[in-house]
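Peer 1: What shape does this take:
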Amino acid sequence: MKQHALKETNYNFNGQDKFYRGKVRDVYTFGDKLVMIASDRISAFDVVLPEPIPYKGQVLNTIAAKFLEATKDIVPNWVTEVPDPNVTIGYACETYPVEMVIRGYLAGHAWRTYKSGKRELCGVQLPEGLKENDKLPEPIITPTTKAHEGHDEDISREEILEQGLVSEEEYKLLEEYTRALFQRGTEMAAKQGLILVDTKYEFGKFNDKIYLIDEIHTPDSSRYFYAKRYEERQAAGEPQKQLSKEFVRQWLLENGFAGKEGQNMPEMTPEKINEISDRYIELYEKVTGLPFKKADNTQMETRIEENIKNALSL
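Peer 2: Down below sits the predicted model:
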């Protein structure tokens, strides 16, 4: 049975200034307020897949809300209200043009760079003799540019300062916040029997104050390993058991799709869609330690619209 999912929204609210549709989120601006709707769209290899995944938006929105609440003593965040399982409202911050990626382990892009023979990533030197998924001597910050279209690009601290993308004083603060947030995320993951491998944070300014924005510590923005048998798997040269959306990428790769021109997207059958949905719900429960309560999605578009109107007194 096909479950209802939110592919996109097309609201026209009173007082709405701007509308922006990202790969996953629909964003409505009202003066200095931002309304971010987490749709059920799913992307991989910078491509939005043709079918939405039921409850995916709720999973991401509610995980982000939990972790933003749990880290607001470290850095203030943009959120003022979460009026619906798929909606977050907050300050319309001026976004810094860099994403702060932090890595505690040699995985993903960092491993692919290392495997190619390079020993420097974003200006950070990496030691010799490391294997895939090894723990790094200490977490490293490997920023990327924030691309509106196409791929984000690696950039070093020196290049960020040289290009004047962020002032030195503010960049030092962003680094401090990034390390402290990663430490908190690592501690929270450990309580769930997980390892926070790498993640990214985005920051913005509102009234001359730095805020943490967007989502944090979700399976779309972070990679987790299961702590159980981590050492054993490393010693045996086995792949680590991951908790991320890597399983979606793997399915696409196995079916000959990596986002390149001329490649055909594999068919997303109802069974495959439900399987991905179940995996996202499992991710929520593993990361938060809480049971997932499915929202009533039968009249989803109406529910979201009413909750936004009530929250903004429209």
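
Peer 1: rest of the way, CA atoms for contacts and neighbours
Peer 2: OK.

Peer 1: Which parts of the stretch 201-314 of the chain are strands?
Peer 2: 209-213, 222-226, 242-243 (DSSP state E, counting those that start in this stretch).

Peer 1: to compare against the first, here's another:
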Amino acid sequence: MSPANQVLAVNDDLPIRTDKPVHSGKVRSVYWLTEEDSRRLIKEKGYNVAADAPLAIMVISDRISAFDCIWRGEGGLNGVPGKGAALNAISNHWFQLFKDNGLADSHILDIPHPFVWIVQKAKPVMIEAICRQYITGSMWRAYQQGEREFCGIALPEGLEKDKVLPELLMTPSTKGILKGIPNVPEADDVNVTRHDIENNFAAFNFSQPSDIALYEKLLKEGFKVISQALDNVDQIFVDTKFEFGYVQDAKGNEKLIYMDEVGTPDSSRIWDKQAYNNGQIVENSKEGFRQFLLNHFPDPDILLNKKRMPERFSLAEDNALPVEEIMKISQTYLAIAEKVTGKTIVLSDDPKQEIIDVLRKEYDLID
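Peer 2: Here you go, the predicted structure:
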């Protein structure tokens, strides 16, 4: 079986019954179910949501995004074999662990297939909740250039690259473009302080000011739960991004939940502990792929400079990457998923047909 056949590269063309446009993101596609199908499934499956809650089918792909572009390999390899299933398996594992530890629920109601989640509509908090245990990446680059304040938090002098921070840092940034907030530029992904959030909690989609402390608690405790579990399999949880939102349960109570994905190699940096203790950084995350791209092209500034986005998009469109590099990142995703979950990720020979079959037979959602 050719790796190209095992890849789900296009995930927005499934014949799932919907009366709204399919929302296709960098990696996932979202199919909003009809009101009739949402109500039927809530009743049939006993989901703990309001009877009229809108539901969606979220289908992950094997596409790989880095530096805001989608990349492909030679020979029609338009994604990374096993990546989608590995990301979902890791997220599912952490969401369950959060529940077991009494933290909070997620937006996922059901998992019909390794590539598929049935989710409820959430009101998203407009914050990328970033948590850092080590100084590396963009924070280190800024620190090296003399910055000492991040999201209103002062860092001491004398920190060293890739070393543990004095404390777990929460450095939130905006999710999307937020308008009319004092001191917050109208741009995606700009750092904000706790003070900014407190003074404009409604603009960030918080229902009440006390939920700011709750999101911080869920972020810190979620980080610790994952960090401890990764430590048990000789991995270091370096930094990560969580997202939060609000949903209502069957009784109409609003609750803050985890959403999107958590603790995956796409949303986090994960280092091999043994290598780190020997003075080496071995990335078990997408960071290794980013480093490959920076070394692969003669002018890495194209990938780092947001003013050169047209050139960057052309670079991704015009260049098929070596198959061995795509397979390297495939091995990284599959290996870390196996370490986290304790189970082997089995690659499907025809993921699209499998998804159609299960959604037809068990959920009656295929026309």
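
Peer 1: what's the TM-score for these two chains?
Peer 2: Laid over one another, the chains give 0.90 as their TM-score (TM-score structural alignment, normalised by the length of structure 1), with 307 aligned residues with a C-alpha RMSD of 2.1 Å.

Peer 1: In TSV: the strands of the stretch 201-314 of structure 1, plus distance to Phe67 of structure 1 and mean neighbour count.
Peer 2: Formatted as TSV, these follow (distance: least, C-alpha to C-alpha, whole Å; neighbours: other C-alpha atoms under 10 Å):
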stretch	distance to Phe67 of structure 1	mean neighbour count
strand 209-213	11	20
strand 222-226	12	21
strand 242-243	17	20
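
Peer 1: of all those, which lies closest to Ala311 of structure 1?
Peer 2: strand 209-213 (19.6 Å; C-alpha to C-alpha).

Peer 1: hey, where'd the strands end up in the stretch 51-200 of structure 1?
Peer 2: Using DSSP E, counting those that start in this stretch, strands in the stretch 51-200 of structure 1 cover 79-84, 87-91, 94-95, 98-105, 120-121, 124-125, 135-141, 144-145, 194-206.

Peer 1: In structure 2, point out the residues matching the second one.
Peer 2: Translated: strand 87-91 of structure 1. Mapping strand 87-91 of structure 1 onto structure 2 (TM-score structural alignment) gives residues 116-120.

Peer 1: which residues are in contact with that stretch?
Peer 2: Applying C-alpha atoms under 8 Å, 6 or more residues apart in numbering, the contact partners of stretch 116-120 of structure 2 are 49, 53-60, 107-112, 247, 355.

Peer 1: for structure 1, what's the longest helix?
Peer 2: Looking across structure 1 with DSSP state H, the single longest helix is helix 168-191.

Peer 1: Find me the equivalent region of it in structure 2.
Peer 2: Using TM-score structural alignment, helix 168-191 of structure 1 pairs with 209-232 in structure 2.

Peer 1: once the two are aligned, what's the mean deviation for the match of strand 87-91 of structure 1 against structure 1?
Peer 2: In the superposition against structure 1, stretch 116-120 of structure 2 averages 1.3 Å from its aligned positions (mean C-alpha distance after the TM-score superposition for structure 1).

Peer 1: on that earlier part again, do you know which of the strands of the stretch 51-200 of structure 1 lies nearest Leu243 of structure 1?
Peer 2: strand 194-206 (8.6 Å).

Peer 1: how close does the closest one sit to structure 2?
Peer 2: Strand 194-206 of structure 1 versus its aligned partner: 0.8 Å mean (mean C-alpha distance after the TM-score superposition for structure 1).

Peer 1: any idea how far Glu215 of structure 1 is from the most centrally placed residue in structure 1?
Peer 2: Of all residues in structure 1, the one closest to the mean position by C-alpha atoms, centre = their mean is Ser221, 2.3 Å from it. Counting by C-alpha to C-alpha, to the nearest Å, the gap from Ser221 of structure 1 to Glu215 of structure 1 is 8 Å.

Peer 1: go on, Leu34 of structure 1?
Peer 2: Taking C-alpha to C-alpha, one finds Leu34 of structure 1 at 14 Å from Glu215 of structure 1.

Peer 1: quick one, which of these two is more surrounded?
Peer 2: Leu34 (23 against 20; other C-alpha atoms under 10 Å).

Peer 1: Show me what the more buried one aligns to in structure 2.
Peer 2: Taking TM-score structural alignment, the alignment pairs Leu34 of structure 1 with Ala56 from structure 2.

Peer 1: Can you show me the helices along structure 2?
Peer 2: 35-45, 83-100, 137-144, 194-199, 210-232, 273-277, 287-296, 301-304, 309-318, 323-341, 351-361.

Peer 1: deepest of these, which one?
Peer 2: The highest average neighbour count among the helices of structure 2, using mean count of other C-alpha atoms under 10 Å, belongs to helix 83-100 at a mean of 22.

Peer 1: quick one: that helix to chain centroid distance?
Peer 2: Put simply, helix 83-100 of structure 2 sits 11 Å off its chain's centre (C-alpha atoms, centre = their mean, to the nearest Å).

Peer 1: What of stretch 302-314 of structure 1?
Peer 2: Computed by C-alpha atoms, centre = their mean, the chain-centroid distance of stretch 302-314 of structure 1 equals 25 Å.

Peer 1: Val282 of structure 2 and Gln274 touch, don't they?
Peer 2: No. If you go by C-alpha atoms under 8 Å, Val282 of structure 2 and Gln274 don't touch, sitting 9.2 Å apart.

Peer 1: export the helices of structure 2 to CSV and tack on distance to Ile127 of structure 2?
Peer 2: Shown next, in CSV, are these (distance: least, C-alpha to C-alpha, whole Å):
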stretch, distance to Ile127 of structure 2
helix 35-45, 28
helix 83-100, 19
helix 137-144, 18
helix 194-199, 9
helix 210-232, 10
helix 273-277, 30
helix 287-296, 22
helix 301-304, 23
helix 309-318, 24
helix 323-341, 26
helix 351-361, 32
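
Peer 1: Select, out of these, the one closest to Met126 of structure 2.
Peer 2: Here helix 194-199 is closest among those (C-alpha to C-alpha), at 10.1 Å.

Peer 1: What's the average distance for the closest one when superposed on structure 1?
Peer 2: Mean deviation for helix 194-199 of structure 2: 1.8 Å (mean C-alpha distance after the TM-score superposition for structure 1).
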